[in-house]
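Visitor: no sequence for this one, just the structure:
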C-alpha cells in the first residue's frame, strides 16, 4: 500500500533550522573564497579548502536536519551510517572541485559554467546518496521529472554561488548572497523530497539494518556544526576580512620609504634643492650665484 509521507513532522522547526545551516555554510564559504581574492599572498589552497568544507558541511547539515522532520506514518525509518558519512565526503570533495576550478583557473564564463555543473551535480549526488541511506519497510520511488528539476536547481544554485564568490566582495553583499544561496539549496532539497513516494510492504515493522534518526543523525550533525562554528571564528578574526580590502592594500610607511629609495637620487634632489637654494639666496645674495642649480 502507499505510505503517508510527511516532510514536516515538527512543523517549521526543521525547515528553518535547515535553511539557517545552509546560509551559515554558504556565508563562510563565500568569505573564504573572497579572502583568496583580497590577498594573492595568502595561503590560497588552505582558504579554498576551508571554503569548500564549509559549503559542503552546510549543505549536508541542511539535508539531514530537514530529514529529521521526514517520516512515513506507516513504518519506522532508519539510516545506514556508512552511506550517511559517504554523502558528507561527497559533498565536500565535489564542492571542493568546483571551488578550486574557479580559484585557480579564474572566473571566466566557461570556468564558472563547468565548475557550477560539477558542484551542482555534487550537491544532487549528496542529496540522493543521503536518501539511499534511508531504510524503511517499503520501497522508495521517485518522480523522474521532479528529480531532474531538483538537479537543475542544484546546478543553477551552485553556479550562482560561485559567481557571487568571485564577484561580490563586500560583507553585506556576501551576506545577502548567502541568504539567496540558502533559499536555493533548501529549495533544491524540498523539491527533491516532493518527488518521493513510498510503497509500504506492511505495518508489522521489520528487522532491516540501520539506526534511527535520533540515534544516528543528531550525534553525526554535532561534528559538522562544531566545524562550521570554528570556521566562523577563523573568518571573524581574520584581519584581512575584518579590515577589508582597502586597509590591506594601502602602502605601509616602510613600503613608502622603500619606494622612495628606489627612485633616482637626482629626482629627489631636484624636488628639494631649488627650495633650499632660494631660501639661502634670500639671506645671502652673494652666495646664490656660484650655487645656482644647473639647468
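Guide: Arrived safely. The structure displayed is predicted, hence computed values, not measured ones. Numbers count the residues shown, from 1 in each chain.
Visitor: please make it C-alpha for all contacts and neighbour counts, starting now.
Guide: OK.
Visitor: please, where are all the strands along this structure?
Guide: 5-6, 71-72, 77-79, 134-136, 138-142, 196-200 (DSSP state E).
Visitor: format those strands as a markdown table; extra columns: mean neighbour count.
Guide: A markdown table is the format used below for the strands of the chain (neighbours: other Cα atoms under 10 Å):
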| stretch | mean neighbour count |
| --- | --- |
| strand 5-6 | 16 |
| strand 71-72 | 20 |
| strand 77-79 | 21 |
| strand 134-136 | 21 |
| strand 138-142 | 15 |
| strand 196-200 | 17 |
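Visitor: reformat these as a markdown table; add distance to residue 180.
Guide: What follows is the strands of the chain, written out as a markdown table (distance: least, Cα to Cα, whole Å):
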| stretch | distance to residue 180 |
| --- | --- |
| strand 5-6 | 26 |
| strand 71-72 | 28 |
| strand 77-79 | 30 |
| strand 134-136 | 29 |
| strand 138-142 | 27 |
| strand 196-200 | 25 |
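Visitor: how about residue 21, what does it touch?
Guide: By Cα atoms under 8 Å, 6 or more residues apart in numbering, residue 21 lies in contact with 58-59, 61-62.
Visitor: same thing with residue 241?
Guide: 31, 35, 235.
Visitor: also this one, for the comparison:
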C-alpha cells in the first residue's frame, strides 16, 4: 500500500524556518573560516572548529526543522535517537574536514573545490541518515534520479558558497555565500523529499498506532532535540558578532588601534607590532607594551 507523503503540514512555515536556520548558521560558519584565513594572529584551530560545529549544527537543525512539517497520512512517525545523533556528528565532522583543509592549505581552487564537495556530502549524508532514523510502519524508497539531483545540488551550491566567501570580502560577498549555502541545505532536503515514496505494511488502524507510538506528534518529538543545537548556534552568533574584524567590516585591522597611535606621539618609533584584539580565539601571550622601555629619557 502506498502512503501519502506530505512535507508541508504547516504550509510555508517550516520551509521558511529551515531556510532561515540554514542561512544564519552558514553565515556564521563561513565567517569563522574566512576569519582564520585573513587574520594570522587568530587562533586558527579555534575558529575553524567553531566554523565546522556551526555549519554542522546548521545542516542538522535545518533538516529537522523541515521534518517538523513532515507527515505520512494514516501512520505515526518516530525517530531512532542513535541515528539522529549520528547524523549530527556526521555533519560536523565532514564539514570540519573541509573547513580545516581550507584553513591550513589556503583558499586555492583545488582546496576550495574539495572542501565544497565535502560540505555538500555533509548535507547529503545528514539528510539521508536523518531519514534512515525514521521509525514507521512502512518502507522508504527513493527515486534514483532525484537522489542524484539532490547530491549535485548540494555539492554545487556548497562549492559556490565557499568560493564566494573565500574569494571576495565585504558584506555583499558574505550575504551571497550565505544565501548559496541556504540553497544547498534546503534545496537538498526538499529535492531528497521529492524523491521519497513510502510503502506501508501491516496494520495501520488507530489502536495499533496508539499502542506502538502513543500520542506523540513529530513536533513534540523533534523540538526538544533541537534545543541544544539552536542554543549552540546562538552562542556561536554571540562570539562572531563580537569579533572586531566583523565590526570593522572590511578587515582593516589598522583602524582598531588609533588611540594607541595618538598616545605614542613624540616617542621614538618602534617596529610595528601586530594589532591585538579582544576576540575569544586570539592568542594573549604577547601583550602590547609590557616590555616597553621608560619614557622621557
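Guide: Nice, thanks for sending it over. This one's a predicted model, so the numbers in the text were calculated from it and none came from an experiment.
Visitor: circling back to that earlier point, closest one of the contacts of residue 241 of structure 1 to residue 93 of structure 1?
Guide: When those are compared for distance to residue 93 of structure 1 (Cα to Cα), residue 31 wins out at 18.6 Å.
Visitor: my read: the closest one touches residue 165, true?
Guide: Yes: counting by Cα atoms under 8 Å, residue 31 of structure 1 does reach residue 165; the two are 7.5 Å apart.
Visitor: overlap in contacts of the two?
Guide: With Cα under 8 Å, 6+ apart as the test, residue 31 of structure 1 and residue 165 both reach residue 174.
Visitor: for the residue sitting nearest the centre point of structure 2, what are its contacts?
Guide: Central residue of structure 2 (Cα atoms, centre = their mean): residue 55, 1.8 Å from the mean position. Residue 55 of structure 2 makes contacts with 25-26, 28-30, 91-92, 95, as judged by Cα under 8 Å, 6+ apart.
Visitor: now tabulate those residues in a markdown table and tack on neighbour count and distance to residue 195 of structure 2.
Guide: Shown next, in a markdown table, are the contacts of residue 55 of structure 2 (neighbours: other Cα atoms under 10 Å; distance: Cα to Cα, whole Å):
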| residue | neighbour count | distance to residue 195 of structure 2 |
| --- | --- | --- |
| 25 | 30 | 26 |
| 26 | 31 | 25 |
| 28 | 25 | 30 |
| 29 | 31 | 29 |
| 30 | 27 | 29 |
| 91 | 29 | 21 |
| 92 | 26 | 25 |
| 95 | 29 | 24 |
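Visitor: what's the most distant pair in those residues?
Guide: 28 and 91 (15.6 Å).
Visitor: list the contacts for residue 29 of structure 1?
Guide: Here residue 29 of structure 1 is in contact with 50-55 (Cα under 8 Å, 6+ apart).
Visitor: against residue 227 of structure 1, how distant is the nearest residue to it once chain neighbours are set aside?
Guide: Nearest non-adjacent residue to residue 29 of structure 1, counting by Cα to Cα, 6 or more residues apart in numbering: residue 51, 3.8 Å away. As judged by Cα to Cα, to the nearest Å, residue 51 of structure 1 and residue 227 of structure 1 stand 12 Å apart.
Visitor: picking up where we left off before, residue 69 of structure 2: which of the contacts of residue 55 of structure 2 is nearest?
Guide: residue 25 (20.5 Å).
Visitor: tell me, stretch 25-33 of structure 2 lands on which residues of structure 1?
Guide: Stretch 25-33 of structure 2 lines up with residues 25-33 of structure 1 when matched by TM-score structural alignment.
Visitor: quick one, helices of structure 1?
Guide: Counting by DSSP state H, one finds helices in structure 1 at the ranges 13-38, 44-68, 81-105, 109-132, 144-167, 171-193, 213-236, 239-243, 245-249, 253-262, 265-283, 285-288.
Visitor: quick one: which of those helices is nearest residue 1 of structure 1?
Guide: Across the helices of structure 1, closest to residue 1 of structure 1 is helix 171-193 (Cα to Cα), at 19.4 Å.
Visitor: how much does that closest one stray from structure 2?
Guide: Helix 171-193 of structure 1, aligned to structure 2 and superposed, deviates on average by 1.5 Å (mean Cα distance after the TM-score superposition for structure 1).
Visitor: re earlier: mind filtering the contacts of residue 21 of structure 1 down to those shared with structure 2?
Guide: Here the contacts of residue 21 of structure 1 are checked against structure 2 with both residues aligned by TM-score structural alignment, their matches' Cα atoms under 8 Å, and the contacts held in both are 58, 61-62.
Visitor: out of these, which is most surrounded?
Guide: Of all those, residue 58 has the most neighbours under the rule other Cα atoms under 10 Å, reaching 32 neighbours.
Visitor: which ones are touching the residue nearest to it when sequence neighbours are not counted?
Guide: Leaving aside its chain neighbours, residue 58 of structure 1 sits nearest to residue 25 (4.1 Å; criterion: Cα to Cα, 6+ apart). Applying Cα under 8 Å, 6+ apart, one finds that residue 25 of structure 1 lies in contact with 54-59, 228.
Visitor: now do residue 25 of structure 1 against residue 248 of structure 1, distance only.
Guide: From residue 25 of structure 1 to residue 248 of structure 1 the distance is 26 Å (Cα to Cα).
Visitor: go on, residue 53 of structure 1?
Guide: 26 Å.
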